[in-house]
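Trainee: what shape does this take:
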Amino acid sequence: MFDTVLVANRGEIAVRVIRTLRALGVRSVAVFSDADADARHVREADTAVRIGPAPATESYLSVERILDAASRTGAQAVHPGYGFLAENAAFARACEEAGVVFIGPPASAISLMGDKIRAKETVQAAGVPVVPGGRDPELADAARALGAPVLLKPSAGGGGKGMRLVRDLGALEEEIAAARREARASFGDDTLLVERWIDRPRHIEIQVLADGHGNVIHLGERECSLQRRHQKVVEEAPSVLLDEKTRAAMGEAAVQAARSCGYRGAGTVEFIVPGGDPSSYYFMEMNTRLQVEHPVTELVTGLDLVEWQLRVAAGEPLSFGQEDVRLTGHAVEARICAEDPSRGFLPSGGTVLKLREPQGDGVRTDSGLSEGTEVGSLYDPMLSKVIAYGPDRATALRRLRAALAETVTLGVQTNAGFLRRLLAHPAVVAGELDTGLVEREVEGLLAGDVPEEVYEAAAAVRLSGLTPVADGSWTDPFSVPSGWRLGGTPKPVAFHLRVQDPVEHAPRGTHTVTDDHVSVTLDGVRHTFHRAADWLGRDGDAWHVRDHDPVAASLTGAGAGGADSLTAPMPGTVTVVKVAVGDEVTAGQSLLVVEAMKMEHVISAPHAGTVTELDVTPGTTVAMDQVLAVIAPHEEAAE
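Mentor: Next up, the predicted model:
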């Protein structure tokens, strides 16, 4: 076993790898950018090295700086985690040339399986079924030959980045251009492939493990069908769809795919499966790294996959065979992301003011957070994972819903409440899943209107902060927050508040306010919230209740900056500007693109008009609700 291992990543996966290194008695080295100088993974490692400024291209994606950190600290091996350089064949080769062990597969396997076009051809030759499709440079022709709907995918990456479902071939060229931009931004390569879209499919993946002595086994499957925008949000093991015969057949197909590329270490072979016919499965891709959802496999097999990555990289053979693998019980994982479901799941950011992460019987949280963590727009939005285990699926789901209700991340908006409601959906409970379920049911899973008790709690906090002015034994009656008026009936003290739309609220119930909680009783029902500054949280949901100035709002017009202003829907970076001051635009015309956490958002004209102000250029960093441009409406649009 190695003496020292450098973890070339950040966030929850870095913390998780460090945990196993500590258990094995291996010294851990963390790396960090300026944005992560006080991050949790930095504090938990045995030592840490600064590798550059905040942008990933100058820090976490810099092969030279990471290898320099390994050399300076005496690290014998590098664990890449997932994302960043984890599936970078050039990095794996550079490690080998520097005399540092890359904890992952050979560079040749990464290169082969990282090119989805070559990967499909290779596994097909090994007898593994693949989805019909086409590739660059005949991409558009192949898409038209397949017929709508088709799925555009980057050849060089995964994780849903750059993937586009095209149902209208009339929009094919625009979708291809957008997919190329996202692929280039995420992976540095805009090569695409196209595949036939299978309606209502299930996404099932097989975990494989291979050593350097010719042994390749699989550790069962994970159901990953609950997705939004092609990004997994909930994963579980095993899948309720597969019987033992199909599980064995898919497992063997995954093993053959791994053998076909000379694989070593932990990897995942992903399949798309028609829900009505589980025996008809197709290879999609192979992820040549540890997966985000690996904890569910660990819980049902009892294996530590990071430990086995280390052992295999150190040259050890697997100490067990396929016949020794047993799947016991059931595990489900939910990904906590910095995003706001009420704003179309746009990326969010801020400072973590209060943090409560569930642990205990049957519950595990993998997290990179701590109170005071700054969540920005430079890196992936996933903050943590909550995983629950039980003797059966119903128990695991129940424990995970309860754990999500206990999750508190005030200061940054997350999807925890949304995930809790998703896990209670009848189709999810019944195991009737497909990759489009979340998108179809999304409206019913949102929190909806802000409950009255939220405004009641926010007003109670503000009321408690109104301290009467006292001078010795005398108190100024005008400073007492009682609503007292000279010669008139007392009027309840009211506060102007805003979560989404502004409201005026006067407390009408009883309340108790402490430094970190507030309880209010309305109509005989008691409601308790976590609190931190202007944030309130309950059952996984959170509300940022701000003070609202109706006078200022009336002077600036409707919304932030006025009805004619285009504002940033999220903190991020402007990547595309398609107009200039003086241009005439039509309603709905695409004008700007803002990117945050590797996600694009198109800003369109609210009405026909003229661009009178343009405050940004490509590369401009913007805050949420910052004014980007102003469109003066044409006369008919104004009417």
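
Trainee: please make it C-alpha for all contacts and neighbour counts, starting now.
Mentor: Noted.

Trainee: can you pull the contacts of Asp625?
Mentor: Ala560, Thr567, Ala568, Pro569, Met570 (C-alpha atoms under 8 Å, 6 or more residues apart in numbering).

Trainee: next, the structure of the following sequence, for comparison with the previous one:
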Amino acid sequence: MFSTVLVANRGEIAVRVIRTLRSLGIRSVAVYSDADAGAPHVVAADVAVRLGPAAASESYLSIEKVIEAAKATGAEAIHPGYGFLSENTAFAAACEKAGITFVGPPASAIEAMGDKIRAKQTVAKAGVPVVPGSDGSGLSDEELGLAVEQVGYPVLLKPSAGGGGKGMVEVHRADDLAEAIAGARRVARGSFGDDTLLVERLVTTPRHIEIQVLADAHGGVIHLGERECSLQRRHQKIVEEAPSPLLTPEQREAMGRAACDAARSCGYEGAGTVEFIVGSDRPDEFFFMEMNTRLQVEHPVTEEVTGLDLVELQLRVAAGEPLPLTQADVALRGHAIEVRVYAEDPAAGFLPTGGRVLAWEPPTTVRVDAGIAEGGTVGSDYDPMLAKVIAHGADRDEAIRRLDAALGRTVLLGLGSNIGFLRALLADPDVRAGNLDTGLVGRKLDELTAQDLPSDVLGAATGVALLDLEPAGDLVDPFDIPGGWRLGEDAWTTRTLVVSGHDPVEVRTRGRAANAELLIGEERVRTSTAVSGTVSHSQGGTTRGYATARAQDGTLWIARDGQAWAVREQEALDASAQADGAGGPVLSPMPGTVTVVEVTEGQQVTAGQRLVVVEAMKMEHVLTAPVDGTVRELRARSGGTVAKDAVLLIVEGEADGS
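Mentor: Below is the predicted model:
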């Protein structure tokens, strides 16, 4: 076994790999960019080496720098985690050239499975069923159009060199094909340096089921059952579980055999995942989608139902050991389900968020793999996944109940997240019944993100605001208490509170923070406050606890039951400034990089016309003109980075008096 292993990754997967290294008594080496100095994976490792600036291309994706770090620290092996260099053939070859073991499959297997077109051809020869589609590489736009005609609508455009759903586009009409090809090529070129696309038949109401395989250098190949990954947004998984509620033991065995055949077809070694697409109405018919030649984000659910440590098995296989078990030794125990906690706003189309982590209190009753820490900053340089929460139960219902309860106890303040959305998704009747498909989230997005604003949240925010204004000490002069006091009774003080995603609400208060009287609309409530940034609101005999934190910009963050709200005070808007038909600034909806600027200074535009494309955290967002008008103060530059709410340009409308 190795004595020192470098982990060429960041975030929760780096922390998770380091945990196994520590349990095996192996010295761990972390690498980091300037954005990650002091990050949890850096703190967890025995040794840490700086790679370079925040940009992944100058740090985590620099093969030369990672190899140099391994040599400098005496690392005998490199574990790539997932993403970054984990499926990079050149990196695997560079490790071999440097005499360093790559904890993964041979470069030849990565190459064979990394190109989706070649992968389909390889596994098809081994008898594995594949999705009907194009089988040639390097197709021109015209050739892609011909392939689409042969396959028939609807189709799915996929970058040949990509993964993680990035750049995948559904096309349902011929009129949309040209724009879809251009967009998919642009994302593929920017993300993978290769804009080669392939076409596949779009399986309607599809379920995404993958098989975990393990293979050693001695001919041993086994599978560890399946994971259902059908709950997705933007072709990216958000909930994964094992086993699937769809498959029978016979179907599981058939897919397992096909997955092992796929692994053998490319001379695979180590841990990998063979992904299949299955029609909800025809579970006996499954098609190979791709093989991920690395550890998957969702591997913990397999670990929970098998009792195996996949990272340890990866290390043992990489060290030349045979697999310590056979197919007959594999037994599934109970049910496990995992959710991915993202820095994103589901109600705004899952736009990435970010900011300083003011509070992070993960649940202690289930497994949590996290890559964030209180006081850290979540930026736009990397993937928005923050943590994974994994629950195990005797059956599926118990696993879901335990997971939902754990999410309800999770506190994350300082940035928007999808925790509330995940709880709504887990409560959905179809999800509870196991009636899943990859389009479920899209169909139900409005109802899953429809969150009423509880009046007691506004009461809690007001209580904190009042408490902040009160003088400290036991003896308080009533004339020192700001606002409201007068002879006979307290006067009312009015505030306008704005909560992200909701209309402004007028709140009237009178009295001290400890027992203030509030009017929220027509509802009269009272607040009671406690110390240490925790607020309790009592009404109708029930008490609910809140965690709170104040950001530097004055925003008050409030959390309860896994949900979080950002509350600000706002003066009444000047109605005269809101003229119909007026233009205004076009803001970046997320921190990211400007990839396309389609207009010039002074250009005439029409409402809905494309202006700028901003990309961040595996997501591309197209900004359009709000009204007919003229482009003024164009600040967006292709390749430039922008902050959330940064002004990209101004559209001067007709009502602006231009």
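
Trainee: mapped onto the second structure, which of the contacts of Asp625 of the first structure hold?
Mentor: Shared with the second structure under both residues aligned by TM-score structural alignment, their matches' C-alpha atoms under 8 Å, the contacts from those are Thr567, Ala568, Pro569, Met570.

Trainee: ok but Arg531 of the first structure is inside a strand, no?
Mentor: Yes. Per DSSP: H, G, I helix; E, B strand; the rest coil, Arg531 of the first structure lies within a strand segment.

Trainee: show me what it aligns to in the second structure.
Mentor: Taking TM-score structural alignment for the superposition, Arg531 of the first structure sits opposite Thr548 in the second structure.

Trainee: what residues are up against that match?
Mentor: Per C-alpha under 8 Å, 6+ apart, neighbours of Thr548 of the second structure: Leu413, Gly533, Thr534, Val535, Leu556, Trp557, Ile558, Ala559.

Trainee: so it versus Leu497 of the second structure, what's the distance?
Mentor: Using C-alpha to C-alpha, to the nearest Å, Thr548 of the second structure is found at 16 Å from Leu497 of the second structure.

Trainee: same check, this time on Leu556 of the second structure
Mentor: 11 Å.

Trainee: now the buried members of the contacts of Thr548 of the second structure.
Mentor: Buried subset of these (neighbour count, 16 or more other C-alpha atoms under 10 Å): Leu413, Thr534, Val535, Leu556, Trp557, Ile558, Ala559.

Trainee: can I get the residues you listed in JSON lines including secondary structure?
Mentor: Output for these, formatted as JSON lines (three-state DSSP):
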{"residue": "Leu413", "secondary structure": "strand"}
{"residue": "Thr534", "secondary structure": "strand"}
{"residue": "Val535", "secondary structure": "strand"}
{"residue": "Leu556", "secondary structure": "strand"}
{"residue": "Trp557", "secondary structure": "strand"}
{"residue": "Ile558", "secondary structure": "strand"}
{"residue": "Ala559", "secondary structure": "strand"}
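
Trainee: most widely separated two among those residues?
Mentor: Leu413 and Val535 (14.5 Å; C-alpha to C-alpha).

Trainee: thinking again about what came up before, now do the contacts for the residue nearest to the match of Arg531 of the first structure when sequence neighbours are not counted.
Mentor: Leaving aside its sequence neighbours, Thr548 of the second structure sits nearest to Ile558 (C-alpha to C-alpha, 6 or more residues apart in numbering; 4.5 Å). Listed by C-alpha under 8 Å, 6+ apart, the contact partners of Ile558 of the second structure are Leu413, Val457, Ala461, Tyr546, Ala547, Thr548, Ala549, Ala564, Trp565, Ala566, Val567.

Trainee: now the first structure: which of these match?
Mentor: Where the first structure agrees (both residues aligned by TM-score structural alignment, their matches' C-alpha under 8 Å), those reduce to Leu413, Val457, Ala461, Tyr546, Ala547, Thr548, Ala549, Ala564, Trp565, Ala566, Val567.

Trainee: neighbour-wise, give me the winner out of these.
Mentor: Leu413 (28 neighbours; other C-alpha atoms under 10 Å).

Trainee: quick one: map it onto the first structure.
Mentor: Counting by TM-score structural alignment, the partner of Leu413 of the second structure is Leu410.

Trainee: my read: that match touches Arg538, true?
Mentor: No. In this structure, Leu410 of the first structure is not within contact of Arg538 by C-alpha atoms under 8 Å, at 10.1 Å.

Trainee: need the helices for the stretch 301-450 of the second structure, in chain order.
Mentor: Ranges of helices in the stretch 301-450 of the second structure, per DSSP state H, counting those that start in this stretch, are 310-318, 396-408, 419-427, 429-433, 440-443, 445-449.

Trainee: okay if I get these as JSON lines plus mean neighbour count and distance to Gly136 of the second structure?
Mentor: As requested, the helices of the stretch 301-450 of the second structure are arranged in JSON lines below (neighbours: other C-alpha atoms under 10 Å; distance: least, C-alpha to C-alpha, whole Å):
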{"stretch": "helix 310-318", "mean neighbour count": "22", "distance to Gly136 of the second structure": "33"}
{"stretch": "helix 396-408", "mean neighbour count": "20", "distance to Gly136 of the second structure": "42"}
{"stretch": "helix 419-427", "mean neighbour count": "21", "distance to Gly136 of the second structure": "39"}
{"stretch": "helix 429-433", "mean neighbour count": "13", "distance to Gly136 of the second structure": "38"}
{"stretch": "helix 440-443", "mean neighbour count": "16", "distance to Gly136 of the second structure": "31"}
{"stretch": "helix 445-449", "mean neighbour count": "17", "distance to Gly136 of the second structure": "36"}
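
Trainee: which other residues reach stretch 530-538 of the second structure?
Mentor: Contacts of stretch 530-538 of the second structure (C-alpha under 8 Å, 6+ apart): 456, 459-460, 463-464, 526-529, 543-549.
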